[in-house]
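Participant: Pasted the sequence and its predicted model underneath.
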Amino acid sequence: MPSHVSADRPAAQPPGRGSVEALISQTRRLRGDVDAVRRDTRGDGSDPRDRWQRALYDLALHQLNDLDEHLAQLRDGPAPPAPDPETGPAGRSAPADLPHGALLSRVGSAEWNLLTDEASWSGELYQILGRDPAAPALTLDELPALVLDDDRPGLTAMVTACLVDAQPIDGEFRVQRSDGHVRTVHMMGEPVLGGDGSTASMWAVLRDVSELRRSQRTVRETRDSMPGRRRGERAARTAAEPREAAPAPGRGALRMPRRGPGVLDVAARHLPSGSGSLPGGDWYDALDLSDGDTLLSVGDLTGHGVAVASGMTMLLGAVRGMAMAGAQPGQLMTMLNQLLDATVQPALGSAVCCRYRPETRALSWAQAGHPAPLLFRDGTGCVLSAPDGVLLGATSGAGYGQAEVTLEPGDLLLLHTDGLLPGHSAADSLDRLLGLSPRFGAAPTAQDCVGAVIEEFGESEREDEACVLIARVSE
């Protein structure tokens, strides 16, 4: 790429090799776990629900394989440029073409110089588009010749918006390769500005997502073959199961850890939307960690439906795995952002994660575009001062701060997602939550405190679902 300034952000520095190796190890462990569960799935294929489950496992494995390949490419660095048609190959040759139906997960890149009308493609892009590496790279005017007629207007609109309005490119189109196969290509790019502020070139990364889209179609088709009621019940169960890591109503509260100083009395509740719509991506969690600390977290992945519930499950699993491995909240948020940034489907999420050490009652926490925890002490509530943190998946390479606070016996911590108060602003929700301080002080248990929140805000008739988690330090 040339040394122009990017249209919306400076070039990010590559991550350290060690941190990428750690992410690769985590991804491979998670992939092994998913594959083990998939292989243990029983059924002869006659039950539509079993077929849908297996298709969803296959899709998850495709995505984890892709993530593994991308992290490996990030570790190893970019491949050598494609050979010049006149001077011959430069460095090693482009990788051999994969058979039709294989998962093409390596990323190709391209740059189109508007001042010289020259194009530069990586070796992977020649492979993805089925072009002869010895042939010249196609210019922006020539590129639509590879695209199916129905998709050309969309590609033209994306490129025009990028060059004229400096808008980033993020979209898909289908190409007809020289071998006759039609492939679906996902393209992301940005304009690059020259010294005078005008658009000097456009760069993009492109990848073949055909097999992933095929897997997603299989999931949709097997889901649609299920009776409507069973599908709705299964979707709701898929979304609810991860949330039940913390106690549900009627199951009592948790003591975390079970004994010793600084024990937390923990209770939580998921509040569904009143419309009966598909489940969303809200979650809560409470987990004793191997070093004696306790993890408390709530979060929200944007959107609704089975795919979002599946993504939420992946995100919650990543939170648990990284926390169990010793990641502190700020580092954990950074890695979650990298995980969402690497997924095939763009996704946004918010979260707050707390790590509590019972021996010292020290609470470390970080947030990603999420409401800060509320602390209630001696009859008064306040909002904890939030460290820096943008939405997960919003910005590549984002950093996340971490805050520390020492809790006292009798302190109460409240975490929640932002759909708690239907039809009111976040400020109104906050005022009403802080106004519950006297009731919290009189409540004997965390479960009773959750009950006070439900009485105040209602259990149904909200536009979006919500979660609330309360932890009180034993006296």
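Facilitator: Nice, thanks for sending it over. Residues are numbered from 1 along each chain as shown.

Participant: switch to C-alpha atoms for all contacts and neighbour counts from now on
Facilitator: Noted.

Participant: buried residues in stretch 27-43?
Facilitator: For stretch 27-43, the neighbour count (16 or more other Cα atoms under 10 Å) marks 27-28, 30-31, 34-35, 38 as buried.

Participant: Residue 329: which of those residues is nearest?
Facilitator: Proximity of those to residue 329 (Cα to Cα) peaks at residue 27, which lies at 18.9 Å.

Participant: where's that closest one, which helix or strand?
Facilitator: helix 17-40 (DSSP states H and E).

Participant: Give me the three-state assignment for the residue nearest to the spatial centre of the chain.
Facilitator: Centrality entry for the chain: nearest residue to the mean C-alpha point is residue 340, 3.1 Å, by Cα atoms, centre = their mean. Under DSSP: H, G, I helix; E, B strand; the rest coil, residue 340 falls in the helix class.

Participant: Which residue, other than its chain neighbours, is closest to residue 467?
Facilitator: In this structure, residue 467 finds its nearest non-sequential neighbour in residue 270, 4.5 Å apart by Cα to Cα, 6 or more residues apart in numbering.

Participant: mind checking the SS state of the one you found?
Facilitator: Secondary structure state of residue 270, per three-state DSSP, is strand.

Participant: what about it, neighbour count?
Facilitator: Residues within reach of residue 270, counting by other Cα atoms under 10 Å, total 22.

Participant: distance of it from residue 459?
Facilitator: Distance, residue 270 to residue 459, by Cα to Cα, to the nearest Å: 9 Å.

Participant: Put this next to the first one:
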Amino acid sequence: MASHLHADRSAPQPPDRGTLDALITQARTLRGGLDAVRRGAGGNAGDGAGTDPGVAGADPRTRWQRALCELAVHQLDDLGSQLDQLREGMPPEAPRAWPTADQPPEETSARTPGAAYGTPPASHHGKPSQLVGRVGSAEWNLLTDAVAWSAELYRIFGRHEEDGPLSLDELPSWVVAEDQPGLAAAFTDCLVDGRAIDREFRLVRPDGSVRTVHMVGEPVLDDEGSTASMWAVVRDVSELRRSEHAVRESRDSLQRERHIAQTERRVAVELQEAVLPPWRGSLRFPHGDERTTGALDLAAHYLPSASSALIGGDWYDAMELPDGAALLTAGDLTGHGVTATSGMAMLLGAVRGMALAGVEPGALMGHLNQLLDSSAQPSLGSALCCRYEPRSRTLTWAQAGHPPPLLFRGGVGSVLRRPEGVLLGVTSGATYGQRTEQLRPGDLLVLHTDGLAPDDAPGAPTGRGPGSGTPRQPALHAGSARMLRLAARFGAAGSAQECVRAVAEEFADREREDDACVLVARVTP
């Protein structure tokens, strides 16, 4: 059989792409408008301020407006990047988030330098402005050593106004040791080379809490072009950075989970393809002279679930035994993924081994039940095992909570009466009966697992399924009910492979939640 599974599938595109496109357009429009405001905040010739940093005469209000515009530009750039990543799917790098919070930024201990990047509170329902954080301003006059701080800057530093502002020499001592060299270099570049400051650092407040702040500053030049003072706008971005860290952790965790799931699926697919018979077209038992009376024309098909997310423990098998008989079997083990497929491989190997040893179907089911019951990882399973004698055209079969075989004869389908048998692994020491059916030339036998259709499928008789009905009046499985409606197509088919094709067309259901297997055996004339 050709490969019926694919280990990898493309990730689906994120929903509401049109809505995201509209948001991206709005963000770009807002970004353009902000650029115009920023140019206006840079001043004009009339007020003595220029658009370039460090122009002499820029008043504090203009510098404040320009700094706020710079901070807003940073936020809009981040937002645009986030929306682009959301539209395209999971980004290759950690996204920058702009969530909301309903509480003030959570303070962290100074004992751990990286604590300012801790996980944010689990619930965020507040206003976006709360995440933006407090914004304060400062100016250091290099000629008079005067320092001016806004009231909000004192609150950011956790410092009392009566204690006065910090000088440029005192400020680095409030910064986490790892960030001090970078801050000192930024001050030197600003005061000596006239470069603007745009930097983040972590400061340690008197109460021991650590805050992450973003500083934007510029030198103020005198009429001779020398640096007279330095001003800065400082924003508390602690909560924002914690939220970004949480987003990165969530993204990394999601990628790890996807990788694990993809790897598990690939292993499960490879294991299942290695165990299930790789048939291509029909198979004939017994092999050899095609004129053999009572030979079987065989074909099988695996039907994946609608989602194809995980591989189940369904199996089918057909094998010619040493005495000329044929083994036909189908089954299903609970669960999905590698655990289910490895358990399926164990059961199928046990079935083959016992059948080769001449164990009858009923006794074989008892041994399988004991095997599952004593397994290190207990699970439940259903199984169907048939032994076909081509010379006498007799079918001896047993089942363990499994849908019984369907027999199609003369264009009419029927369900074979089930012998006694409970699900594998339900109880220790369970006994399993077996029945013998006399087949005729042209008869068609269909074995399937219970994932073909949900039990509440339209038109299907009600009932709990084959594992719960009594041997005399078993509930008809929904998949069996739909299969019986294919009797006319089976009757007109010229081979078992054509019958399998009809089954694949009938059960190509998008809503099927589980995978399934079908094995068709046709008694040749």
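Facilitator: Cool, the structure landed. Not measured: the values here are computed from a predicted model.

Participant: what range in the second structure matches the helix holding residue 27 of the first structure?
Facilitator: Helix 17-40 of the first structure lines up with nothing in the second structure when matched by TM-score structural alignment.

Participant: C-terminal to that helix, what's the next element?
Facilitator: Next in sequence after helix 17-40 of the first structure, counting helices and strands by DSSP H and E, comes helix 48-76.

Participant: Show me the helices in the stretch 201-350 of the second structure, by range?
Facilitator: 238-275, 337-356 (DSSP state H, counting those that start in this stretch).

Participant: Could you export those helices as a markdown table, including mean neighbour count and distance to residue 216 of the second structure?
Facilitator: Converted to a markdown table, the helices of the stretch 201-350 of the second structure look like this (neighbours: other Cα atoms under 10 Å; distance: least, Cα to Cα, whole Å):
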| stretch | mean neighbour count | distance to residue 216 of the second structure |
| --- | --- | --- |
| helix 238-275 | 18 | 16 |
| helix 337-356 | 20 | 53 |
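
Participant: can you redo the ones you listed as a markdown table with distance to residue 64 of the second structure?
Facilitator: Listed next are these as a markdown table, based on distance: least, Cα to Cα, whole Å:
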| stretch | distance to residue 64 of the second structure |
| --- | --- |
| helix 238-275 | 21 |
| helix 337-356 | 59 |
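
Participant: re the thing from before, in the second structure, what residue corresponds to the residue nearest to residue 467 of the first structure?
Facilitator: Under TM-score structural alignment, residue 270 of the first structure pairs with residue 302 in the second structure.

Participant: now residue 285 of the first structure
Facilitator: In the second structure, residue 285 of the first structure lands on residue 317 (TM-score structural alignment).

Participant: And that match, how far from residue 514 of the second structure?
Facilitator: Distance, residue 317 of the second structure to residue 514 of the second structure, by Cα to Cα: 19 Å.

Participant: for residue 524 of the second structure, same thing?
Facilitator: 32 Å.

Participant: So which residues of the stretch 101-250 of the first structure form helices?
Facilitator: Under DSSP H, counting those that start in this stretch, the stretch 101-250 of the first structure gives helices at 123-129, 152-165, 210-224, 228-243.

Participant: other SSEs contacting the last one?
Facilitator: Pointing back at helix 228-243 of the first structure there. Here helix 228-243 of the first structure touches strand 280-288, helix 306-324, going by 3 or more Cα pairs under 8 Å, 6 or more residues apart in numbering; DSSP states H and E.

Participant: residues touching the residue nearest to residue 463 of the first structure when sequence neighbours are not counted, list them.
Facilitator: Distances taken as Cα to Cα, 6+ apart place residue 273 nearest to residue 463 of the first structure, at 5.6 Å, with adjacent residues excluded. By Cα atoms under 8 Å, 6 or more residues apart in numbering, the contact list for residue 273 of the first structure reads 460-466.

Participant: what's around the corresponding residue of the first structure for residue 402 of the second structure, how many residues?
Facilitator: Matched by TM-score structural alignment, residue 402 of the second structure corresponds to residue 370 in the first structure. Residue 370 of the first structure: 24 surrounding residues under other Cα under 10 Å.
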